[in-house]
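**Student:** Could you work out the structure for the sequence below:
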Amino acid sequence: LYLSDINPRTIVNDDAIVALAANIQEHGLIQSPAGLRDATGKVGIVAGGRRYRALALLQDDPRFQIVTVRMAPDQATAAFWATSENAQCEDLHPADEIRDFGAMEKRGVKVADIAVAYGVTEKHVYRRLALSNLPAPVLDALREGSVSLSQAAAFTISYDEALTLEVLALHMEQIAKGYGGLNDYTIKTRLKPGSVKGTDRRAVFVGLDDYKAAGGRIGGDLFADVTTFDDPAILDEVFAAKLTQTAADYPAAHGWKWAEAITESYISYQFDQDRKFGKVHPVEGELTEAEAERYDALAELANGDALDEEGTTELDALQTKRNGDFTAEQRATAGAVIYVASDGSLKVEAGFFRAEDKAAAVQAGILQPSRHASTEAAPKSPISDTLRGDLDRIGIGARQNAMLDDPKLALHLLAFQLCGKMGYDRAFGVRTDEVPNVPTTETGYVLDRRLTVSDTDDRSPFNRDHAAEFAKFRKRGDAKIMDLLNRYLVAHLTSSSPDLGAMIDKLTSKRTRDTFTPTAENFFGRVNGAYLNDLWSDLLGLAADHPTVTMFEKLKKGEKAAKLESLFADPVTRTALGLSEDQTCRINAWLPEGMA
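**Tutor:** You can find the predicted model right below:
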């Protein structure tokens, strides 16, 4: 026997031939190949080339050493047979294949045997078997072409046949209206609107075993290799219980006074303020001189990807010592907050003090007193956002003004920020960002000239000889250079930390009123009349029914603003009103709310 040139199938899949050989060996040759005898007496196979190739692999089996071949009477008939068999061959429809796979499985046929019988992979069989359990109407729709294979696969996630048929009916209704039916995602969503993917942080943290032990059902999409947790309520219960138990066990294991679990996936920036917690940080560790040198050497190797496992372990140990740890005193009065991150991992943020423990911690020197303003609800401020922006700029300018006289403090503060001690906060806009310190109106506002006059020139910023210019710059001398450094450094002062800002103000003896005098243009004309009435009364210390107050209230807003401006800036007005020393001091010290 040989393969005739008349046979049209010249290219075959070798793996498919091996699978066909296994099928023939298991179940026998069901259909004989067809051939034509040539002039030499040999038989050329004109139809059944795949079977011929598979039989060639089975020549060690005596059953297939002699094969029956149906002979064509002439070459014309042989050519017709060769063309007809291949042209008329039709693959089994997927719906029929699915039903047959299911029927074979119910008869007890193993998946491996089904794969051999059909010449397919076992994975293909498993996927078809998953579809075989679909309700008959779904498979009928697949056979008719109303449902695609991927849409049929989407139906497999359902345990509820009534719901499955309901969604199928909606799909068919959409097709009848010419909308093309439901897509895979919509089918899945309608069948399991509440299912949770196995990649959900709750599912990862809980795990399959604990979830199933609580009665939770597992589903999934075999075609997308996705596991679903089909009882979200049970998952939430197990998640909360496991997280709560983890928090309950944590204090005894780690020496903290308490531990609390939160269900969020992160701790917000305002968490401690919202909960009125105090916060301490680990006591920073100190390396010996030898350890510091060793740390630098190992870190350099690590940066160059040249550090071995032993060196990595040593570097980690030094880093741990350098990072420091919480003290026993801190742990005895503080606690930890435990949460599950978005990837399902357990996270712990420690060092929080509850409100009832803060006073004792402050007294013991473990916790610094809070300088945050009260977060209690306050009435709506009469100061607009635009005006608040101006007042904030004035405050920044006053702080900069005060720091100009203490360059050493400025340098110390810069070093503090640059070494990473401030986290997300910053003391200076050292990225050379513009730090606004001039309000929209400069009336009544005066900054030190060193903060307003730049040391620049009008030459092009391109193609300049930086080395030569730097050499010329250095000839100014240390004193002038340090003055320039101080000027530009302080011009970028913009501390976002309230505690640090208060400390800077105290160290520099900041006096905002040295820089800012309220006027009708920069303040009084930008708030409402009721605010001006109250301010006039408060500054003069007069009752609401005092004639000076009642006369003021009858003025137009512009007149009120002008009168208040003269009260702050005009000595003649103050003399005419006969102000006392207390009233004068109150006016000289007054600042709008929120300023210091």
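**Student:** make it CA atoms for all contacts and neighbour counts henceforth
**Tutor:** Will do.
**Student:** Name the nearest residue to residue 230, ignoring sequence neighbours.
**Tutor:** residue 195 (4.5 Å; CA to CA, 6 or more residues apart in numbering).
**Student:** what comes into contact with the longest helix that the chain contains?
**Tutor:** Determined from DSSP state H, the single longest helix within the chain is helix 232-254. For helix 232-254, contacts defined as CA atoms under 8 Å, 6 or more residues apart in numbering pick out 194-196, 202-203, 205-206, 210-211, 214-216, 229, 256-261, 263, 335, 337-339.
**Student:** Tally up the residues packed near residue 279, please.
**Tutor:** 19 (other CA atoms under 10 Å).
**Student:** ok, now residue 84?
**Tutor:** 12.
**Student:** Next one: it from residue 408, what distance?
**Tutor:** 98 Å (CA to CA, to the nearest Å).
**Student:** same thing with residue 312?
**Tutor:** Counting by CA to CA - residue 312 and residue 408 are separated by 39 Å.
**Student:** Just give the closest residue to residue 262, not the sequence neighbours.
**Tutor:** What sits nearest to residue 262 in space, not counting adjacent residues and going by CA to CA, 6+ apart, is residue 339, at 5.4 Å.
**Student:** swap in residue 17?
**Tutor:** In space, residue 17 comes closest to residue 54 once its chain neighbours are excluded; the distance is 5.5 Å by CA to CA, 6+ apart.
**Student:** Same question for residue 1.
**Tutor:** Residue 1 sits nearest to residue 43 (CA to CA, 6+ apart), 5.1 Å away.
**Student:** quick one: contacts for that neighbour?
**Tutor:** Residue 43 neighbours (CA under 8 Å, 6+ apart): 1, 2, 35, 36, 37.
**Student:** how much space between it and residue 6?
**Tutor:** Distance from residue 43 to residue 6, counting by CA to CA: 12 Å.
**Student:** How about residue 244?
**Tutor:** With CA to CA as the criterion, residue 244 and residue 6 are 76 Å apart.
**Student:** In terms of helix, strand or coil, where does residue 349 fall?
**Tutor:** strand (DSSP: H, G, I helix; E, B strand; the rest coil).
**Student:** Over to residue 443?
**Tutor:** Residue 443 is classified as coil under three-state DSSP.
**Student:** Another for comparison:
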Amino acid sequence: MTQTDSSTVTYRPVVGSLAAPREIPLSQLVASAANVRKVRAVMSIDDLAEDIARRGLLQSLSVRPVIDEAGHETGQFAVQAGGRRLAALQKLQTEGRISPDHPIPCLVKSTGIEVEDSLAENVMRAGLHPLDQFRAFRALADDEGLSVDEIAARFFVSPQIVRQRLKLASASLTLLAAYAEDEMTLDQLMAFCVTADHARQEAVWEQIRHGYNKEPYLIRRLLTEGAVKGSDRRVLFVGAAAYAAAGGVILRDLFSEDGGGWFQDVALLDRLATEKLAEEAEAIAAEGWKWVETALSFPYGHLNGLIRLSATPAPISPDEQARYDAALAEYNALSEEFEGAEELPEEIDQRMGELEDILARVDERPEIFNPQEIAHAGVFVSIEHDGRLRIEAGYIRPEDQAASTSGQASGNPTDGHKPALSCQTGGVGPNASEDADDVETETTARLSDRLIAELTAYRTLALRESLADDPDTALLTLTHALVLKSFYRFAGSETCLELDVRSSALEAHAPDLGESDVANRMSARQARWAGMLPKNPADLWDALVAFDADSLAALFAWCVSTGVNALQLPHIHRTREIAHADRLADHVDLDMRRHWSATSKSFFGKVTKSRILATVCEVKGEAAAQMIDHLKKSDMATEAERLVAGANWLPAPLRSTLERGSHALVAPSATTVEAPTQPASEGGKDASSEAVTLPAFLTEGLETAAAYPIAAE
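**Tutor:** Take a look at the predicted model:
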């Protein structure tokens, strides 16, 4: 268009022609083979038909006359652009909702290339920007008053999608402007919507917009900083409903699994949990205990110096015993049937969960104490990691011990408790917490004593499981320990096996150990054995005599395994015991990668920044370490977890002797043992330098056979 003067305008001719719409009966329209759309679109023909029936046809069809072989028009028209609309209209006709003669607005073209027109119609149009869609949904909700379900029904999407789009549309205008200008991705915008606080959204955006790390997980973490996750023991104990009823605010993420959300008012949550614990404590105190202490979580070592009263499990009725036996038999049968399956069918998984509940109700039944003794003892009441009430009952303080009417207290860590996870023995107190300041000067690779104890607690439990799976090695281990005690007076430290089968407390050194898979497996194994053994110890001998050889060997292996102690503790020198634990771990091919992985919670959050960087450098190289060396320690630990994920890295205390780079100890021959140290012989030769060969009648049959099948597992 050119302007010649103030009143005269000259128009240049348009290439092609602008045809006016023409109404053509539906029966005269046919699909064109030249339509370029061959792949099925996202919206189905059924949905499109319903939309056309509701609001009519919003766009005319582009058609060409159909020409016969003689070059004459046939009266039909081929739809070159709008094939899906034609299919939807024909579906409405088939259903009797419109007639075959229903007039359809069409643009009739007689020039140009048919394929080119079809391609241009699909390529030249611009899709709606997602932000425009979000705002349109918001307008329908706010201006038109449509509900979420009504909007979902009109556009054939789920109500959850509508809620998500309304949530995105309600974000801060600053963020929406950044998204519209492509400064922010959709994933980042979704992460910001974890909170509705616009000021907080904008503050975090300003904090990260010029940085290199704008990952959605970081945005969520910054926005929920200081809040408590829905998986926290306090949340599970109090309940989201009670917290919300008290005025607490919960942040929810509509775009990813949030594990129950984030609870912002931590002080309120602590108060509600403390009040609920106090109510539970009142009911327990009514049983006659001298004292009841409550805490959300007791510190490490709170049972040190206390003695526990003897107790017996509450009796079970014949009906309960029958249900227990039936559930155990069915559980074992299902376990054997699906032993090799990668994933349990849903109905089987549900049924096994029901059976586990039946077994747990019997296995975890209350303990009965002597009423005269509980008047001198007390109870600790706290919260388990899964939100259940934790009751540690029957503990006598030193000052009350003399006043106890029984004068007896059992220190046995296995009386009704999980032997692998007992907290009923004393121990060395924890080291002081590591300084969490950003400024650190430590450059040594040495781990803290407390962390080494925690790591070796995991290793000890995994070693116990490996030994319980290997009766031959268990027999060898116990025989080795017995020979040491019988023939070598001062060689008891040459074995990691605590011969009287004490079960050293491990959870005291690794608070989260009870949540691990290996702990769950060991606890389940103990429960299965307990179900096979008589309730009355007087009947135990006859029961064991009736066991087949394989079951007896498997039970023997379990008992031996609970005595393994590979803990490395500060101020307690167990060099030889640990050396034997290494030898035992090598013998059973223990691989701690099956039982432990390096995360912010399990490792990086408990070591110094220099140790974090050294680990990342070892696994991913110096460049990766330099990428995170400027971060605060908490952020560095999170990034380190992400960087080493999948690398199967282990800290030194969890590595095999070969992986540590040291010389692996070679076990002596099965028919030789080192002689005890003796004074030098008359010839000046030290007797300890010679190996003693056992006579044939003592070594006959010692060759290891194939491993026993664990019949009871």
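**Student:** Can you find the partner of the residue nearest to residue 230 of the first structure in the second structure?
**Tutor:** In the second structure, the residue paired with residue 195 of the first structure is residue 227, using TM-score structural alignment.
**Student:** same thing with residue 114 of the first structure?
**Tutor:** Correspondence of residue 114 of the first structure to the second structure, assessed by TM-score structural alignment: residue 151.
**Student:** Please apply the same query to residue 24 of the first structure.
**Tutor:** Counting by TM-score structural alignment, residue 24 of the first structure corresponds to residue 52 in the second structure.
**Student:** Validate this expectation: residue 395 of the second structure resides in a helix.
**Tutor:** No - per three-state DSSP, residue 395 of the second structure lies outside any helix segment and is strand.
**Student:** Translate it into the numbering of the first structure.
**Tutor:** Aligned partner of residue 395 of the second structure by TM-score structural alignment: residue 352.
**Student:** Identify the spatial nearest neighbour of that match, chain neighbours not counted.
**Tutor:** residue 279 is the one closest to residue 352 of the first structure (CA to CA, 6+ apart), at 4.7 Å.
**Student:** again, but for residue 323 of the second structure
**Tutor:** Residue nearest to residue 323 of the second structure in three dimensions, not counting chain neighbours: residue 358, with 7.8 Å by CA to CA, 6+ apart.
**Student:** related to what we said a few turns ago, what comes up buried for the longest helix of the first structure?
**Tutor:** Of all the residues in helix 232-254 of the first structure, those buried under the rule 16 or more other CA atoms under 10 Å are 232, 234-236, 238-240, 242-244, 246-247, 250-251.
**Student:** For the residues you listed, give me JSON lines that also has distance to residue 137 of the first structure.
**Tutor:** Shown next, in JSON lines, are these (distance: CA to CA, whole Å):
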{"residue": "232", "distance to residue 137 of the first structure": "29"}
{"residue": "234", "distance to residue 137 of the first structure": "32"}
{"residue": "235", "distance to residue 137 of the first structure": "33"}
{"residue": "236", "distance to residue 137 of the first structure": "35"}
{"residue": "238", "distance to residue 137 of the first structure": "37"}
{"residue": "239", "distance to residue 137 of the first structure": "39"}
{"residue": "240", "distance to residue 137 of the first structure": "41"}
{"residue": "242", "distance to residue 137 of the first structure": "43"}
{"residue": "243", "distance to residue 137 of the first structure": "45"}
{"residue": "244", "distance to residue 137 of the first structure": "47"}
{"residue": "246", "distance to residue 137 of the first structure": "49"}
{"residue": "247", "distance to residue 137 of the first structure": "51"}
{"residue": "250", "distance to residue 137 of the first structure": "55"}
{"residue": "251", "distance to residue 137 of the first structure": "58"}
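**Student:** which residue lines up with residue 175 of the second structure in the first structure?
**Tutor:** Taking TM-score structural alignment, residue 175 of the second structure has residue 138 as its aligned residue in the first structure.
**Student:** Comparing the helix or strand hosting that match with the second structure, how large is the average distance?
**Tutor:** Using DSSP states H and E, residue 138 of the first structure falls within helix 136-144. For helix 136-144 of the first structure, the mean deviation from the second structure after alignment is 1.0 Å (mean CA distance after the TM-score superposition for the first structure).
**Student:** Just tell me the aligned range of whatever helix or strand comes next after that helix in the second structure.
**Tutor:** Moving toward the C-terminus from helix 136-144 of the first structure, the next helix or strand (DSSP H and E) is helix 149-155. On the second structure, the counterpart of helix 149-155 of the first structure by TM-score structural alignment is residues 186-192.
**Student:** can you pull the buried residues of that stretch?
**Tutor:** 188, 189, 190, 191, 192.
**Student:** hang on, the second one packs against residue 179?
**Tutor:** Looking back up the chat, that one is residue 189 of the second structure. Yes - using CA atoms under 8 Å, residue 189 of the second structure makes contact with residue 179 at a distance of 7.3 Å.
**Student:** Going along the chain, name the helices of the stretch 201-350 of the second structure.
**Tutor:** 216-223, 233-238, 240-245, 266-285, 318-337, 346-363 (DSSP state H, counting those that start in this stretch).
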